[in-house]
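Student: Fold the stuff below for me.
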Amino acid sequence: MNEDDEMPYKLAGRVVALTGSTGGLGRALATELRARGARLALLDLDPDAVAKQVLSLDGGGDVWGSHVDVRSWATVQQAIDAAAAHFGGIDIVIANAGIAIASPMEKLAPEAFDRVIDINLNGVWRTFKAGLPHVQQRRGYLMAISSMAAFVHSPLQAHYTGSKAGVWAMCDSIRLEVRRLGVGVGTVHPTFFATAMMDEVLADPAGVKIWGGNSGGLWKMVPLDDVVAGIVNGIRHRQDLIVIPRQNTLPAKAPGLFRRILERIGFRDTEIASAIALAGDGRTRP
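Tutor: Predicted structure coming up:
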């Protein structure tokens, strides 16, 4: 199913695993999903914050939480597997954990670059990798929170734009691999919106200089509620691409204008399945 299908994907009773659950977007999204009857596995780096969030949503056995560090494959796999065991399966995985900083290449410490890439890009891959065996059983949906930065590449953010463009491209590739399994894959591309992360951007003179304080023009912030509503609609219709606000859809879709045509011609499901059967696990061979 994708954005062209007529029947929405019901959220009531679905099991949703959400990383970065205690951040601004994660918290708002968890609240809305719970209000729609979803059962939640809340996953975050701060175990105390997760525990409080579970209590705040008062879901009994329908809301469960765990510590996760998306930079660690072991913790991601353990948490996802534990969530599946608790609920008896998982329908939807949302890779939401992410960070942002503004710094030019000449000043950015190499370890800071590595950290952004490891959380924003590698963390999505780890989350999807751990979630796929469970989501596959229910012909469910994988969603990654990317950004308009995947398409609009601003200065002082090579690390961030690279990670978010990587998420978009990676999800396009994964979608081709799993569509034969009945699994959908979507990426979310919001513009700036109000969260604690944006508070840090607005407190950074470099960020204010580049984006003009995000008070108007191209970089004006949109309400958090609009982002949550767009994400929920994207889940309900198992969309490939969710752009918020919608008026940014044209610049977002332009880079992939011919992608679907090329995919249909160049990558057939039977060929993909055969290639997957032949592929190794990526470890370096002696």
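
Student: Only C-alpha atoms from now on, for both contacts and neighbour counts.
Tutor: OK.

Student: what about the helices in the stretch 101-250 of the chain?
Tutor: With DSSP state H, counting those that start in this stretch applied, the stretch 101-250 of the chain shows helices at 110-117, 123-137, 158-178, 196-202, 205-211, 224-236, 249-253, listed in chain order.

Student: can you pull the buried residues of the second one?
Tutor: It stands for helix 123-137. 123-128, 130-132, 134-136 (16 or more other Cα atoms under 10 Å).

Student: Packing partners of that helix?
Tutor: Helix 123-137 sits against helix 73-87, strand 92-95, strand 141-145, with contacts defined as 3 or more Cα pairs under 8 Å, 6 or more residues apart in numbering; DSSP states H and E.

Student: And the ones you listed: which comes nearest Ala35?
Tutor: Across the helices and strands packed on helix 123-137, the minimum distance to Ala35, taken as Cα to Cα, is reached by strand 92-95, at 16.1 Å.

Student: list the helices and strands the closest one packs on?
Tutor: strand 15-19, helix 123-137, strand 141-145.

Student: Turn these into CSV, columns for distance to Ile242.
Tutor: Shown next, in CSV, are the helices and strands packed on strand 92-95 (distance: least, Cα to Cα, whole Å):
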stretch, distance to Ile242
strand 15-19, 17
helix 123-137, 17
strand 141-145, 9
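
Student: mind checking which of these is nearest Ser163?
Tutor: Nearest of the helices and strands packed on strand 92-95 (Cα to Cα): helix 123-137, 10.0 Å.

Student: Tell me what angle that closest one forms with strand 15-19.
Tutor: Between helix 123-137 and strand 15-19, the angle comes out at 170 degrees (axes from the mean of the first three to the mean of the last three Cα atoms, to 10 degrees).

Student: chain center to helix 123-137: distance?
Tutor: From the chain centre to the centre of helix 123-137 is a distance of 12 Å (Cα atoms, centre = their mean, to the nearest Å).

Student: angle of it against helix 158-178?
Tutor: Orientation check (the same axes, to 10 degrees): helix 123-137 against helix 158-178 gives 20 degrees.

Student: give the contact list for the residue nearest to the spatial centre of the chain.
Tutor: For the chain, the residue sitting closest to the mean C-alpha position, by Cα atoms, centre = their mean, is Ala144 at 1.9 Å. Each residue near Ala144 by Cα atoms under 8 Å, 6 or more residues apart in numbering is listed here: 94-96, 124, 167, 171, 186-188.

Student: how about this one, so we can line them up?
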Amino acid sequence: MTGFTGKVALVTGGASGIGAEVARRLRARGARLVLIDIDVVPLRELAAELGGDEQIVAVSADVCDLAAMEAAVARGIERFGGIDIVLANAGISSYGSVLAVDPVAFRRVIDVNLVGCFHTVRAALPSVIERRGYVLIVSSVGAYLAMPGVAPYDASKAGVEQFANALRLEVAHRGVDVGSAHMSWIDTSLVRETRIDLPAAAQAIAAMPRPLNKTISVQQCGAAFERGIERRSRRINVPAWVGALRWLRPVLQLPLVERIAGRTTPALLPEMDAQVAGLGRSFSARTQALGEDQERR
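Tutor: The predicted model follows:
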């Protein structure tokens, strides 16, 4: 008997990265899973790895589509009886400054990261309330500390932090706990692809003072999420020092960040925008392909 035996966890963005790592950890401790992702092939592979149809409901769905999310949740409830844990993890980022980013890409980031989070919670919340469960909203260190070149990502992650805070107030009296997760640089495909596509972005990260520029493994992040979900934590910070940024936000966001950014942004941001223009896209190739594939369906 383990800590998650008998529990049902819904994970969006569950086919890879942090979502897949947390899914593996929860499944190893007895949870049954409802995995949702638009990337069909790795989703199916992970479902097979973790126990197939007996233990996993795998649904290819776009979190931007509320009806699709409601249908996915309904499949999970029909199979397993309800939802105890929600990990609203699906997220993307875009390339380019406010002047350079494709406006369509800007809107897509907000739709996936913020509106998709709402759709996920809205669809699953009645069952979570019934089972007095736990919701974890994946935000970012970007909610505490904005950076140039990723305005839509930072805006969306600040938005989901406040969404989590408001949701917590709404459902606490119903026995539901709500947390938000805030990570620095995690070794996911999103971070790796950005560094490959945009050398100027990699330079900007490297120029940040330690430990702000250190990359954390997906496994370390997954372990922190596992502990936080088990404890029904209000906040999960990965690594732990990220939590200090929340309290230091007024200082960091103004004098210190502006001083650091002032040394690198004038040269590196135009260079990054030029690299975005050279790519001809405001997303990584993988994110672009997944979005185009979803539009064709």
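
Student: Please tell me how far the aligned residue in the second structure for the residue nearest to the centre of the first structure sits from Leu87 of the second structure.
Tutor: Under the alignment (TM-score structural alignment), Ala144 of the first structure maps onto Ile137 of the second structure. Ile137 of the second structure sits 6 Å away from Leu87 of the second structure, going by Cα to Cα, to the nearest Å.

Student: Nearest spatial neighbour of Ile110 of the second structure, chain-adjacent residues omitted?
Tutor: In space, and not counting its chain neighbours, Ile110 of the second structure is closest to Ser156: 5.5 Å by Cα to Cα, 6 or more residues apart in numbering.

Student: Looking at the second structure, which helix is longest?
Tutor: helix 257-279 (DSSP state H).

Student: quick one, what contacts the corresponding residue of the first structure for Leu125 of the second structure?
Tutor: Matched by TM-score structural alignment, Leu125 of the second structure corresponds to Leu132 in the first structure. Listed by Cα under 8 Å, 6+ apart, the contact partners of Leu132 of the first structure are Leu142.

Student: three-state assignment of Trp64 of the first structure?
Tutor: Following DSSP: H, G, I helix; E, B strand; the rest coil, we place Trp64 of the first structure in the strand state.

Student: Roughly how far does it sit from Gly184 of the first structure?
Tutor: Taken as Cα to Cα, the span from Trp64 of the first structure to Gly184 of the first structure is 24 Å.

Student: In terms of neighbours, single out the busier of the two.
Tutor: Gly184 (26 against 23; other Cα atoms under 10 Å).

Student: Val178 is in contact with that one, correct?
Tutor: Yes. Assessed by Cα atoms under 8 Å, Gly184 of the first structure is found in contact with Val178 at 7.4 Å.

Student: Show me what Ile236 of the second structure lines up with in the first structure.
Tutor: Using TM-score structural alignment, Ile236 of the second structure pairs with Ile242 in the first structure.

Student: ok, now which ones touch its match?
Tutor: By Cα under 8 Å, 6+ apart, Ile242 of the first structure lies in contact with 186-190, 230-231, 234.

Student: In JSON lines: those, plus neighbour count and distance to Lys209 of the first structure.
Tutor: What follows is those, written out as JSON lines (neighbours: other Cα atoms under 10 Å; distance: Cα to Cα, whole Å):
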{"residue": "Gly186", "neighbour count": "26", "distance to Lys209 of the first structure": "32"}
{"residue": "Thr187", "neighbour count": "27", "distance to Lys209 of the first structure": "28"}
{"residue": "Val188", "neighbour count": "24", "distance to Lys209 of the first structure": "26"}
{"residue": "His189", "neighbour count": "28", "distance to Lys209 of the first structure": "23"}
{"residue": "Pro190", "neighbour count": "26", "distance to Lys209 of the first structure": "21"}
{"residue": "Gly230", "neighbour count": "20", "distance to Lys209 of the first structure": "29"}
{"residue": "Ile231", "neighbour count": "25", "distance to Lys209 of the first structure": "29"}
{"residue": "Gly234", "neighbour count": "23", "distance to Lys209 of the first structure": "33"}
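
Student: between those, which is nearest Leu40 of the first structure?
Tutor: Closest to Leu40 of the first structure, out of all of those and judged by Cα to Cα, is Ile231, at 15.6 Å.

Student: and that closest one, what pairs with it in the second structure?
Tutor: Aligning on TM-score structural alignment places Ile231 of the first structure opposite Phe225 in the second structure.

Student: Would you check how far apart its match and Asn113 of the second structure are?
Tutor: 18 Å.

Student: repeat for Glu295 of the second structure
Tutor: Per Cα to Cα, Glu295 of the second structure is found 17 Å from Asn113 of the second structure.

Student: Next: Pro209 of the second structure.
Tutor: From Pro209 of the second structure to Asn113 of the second structure the distance is 27 Å (Cα to Cα).

Student: Who has more neighbours out of these two?
Tutor: Neighbours were counted for Pro209 of the second structure and for Asn113 using other Cα under 10 Å; Asn113 has more, 28 against 10.

Student: how about that one, what's its match in the first structure?
Tutor: Per TM-score structural alignment, Asn113 of the second structure is aligned with Asn120.
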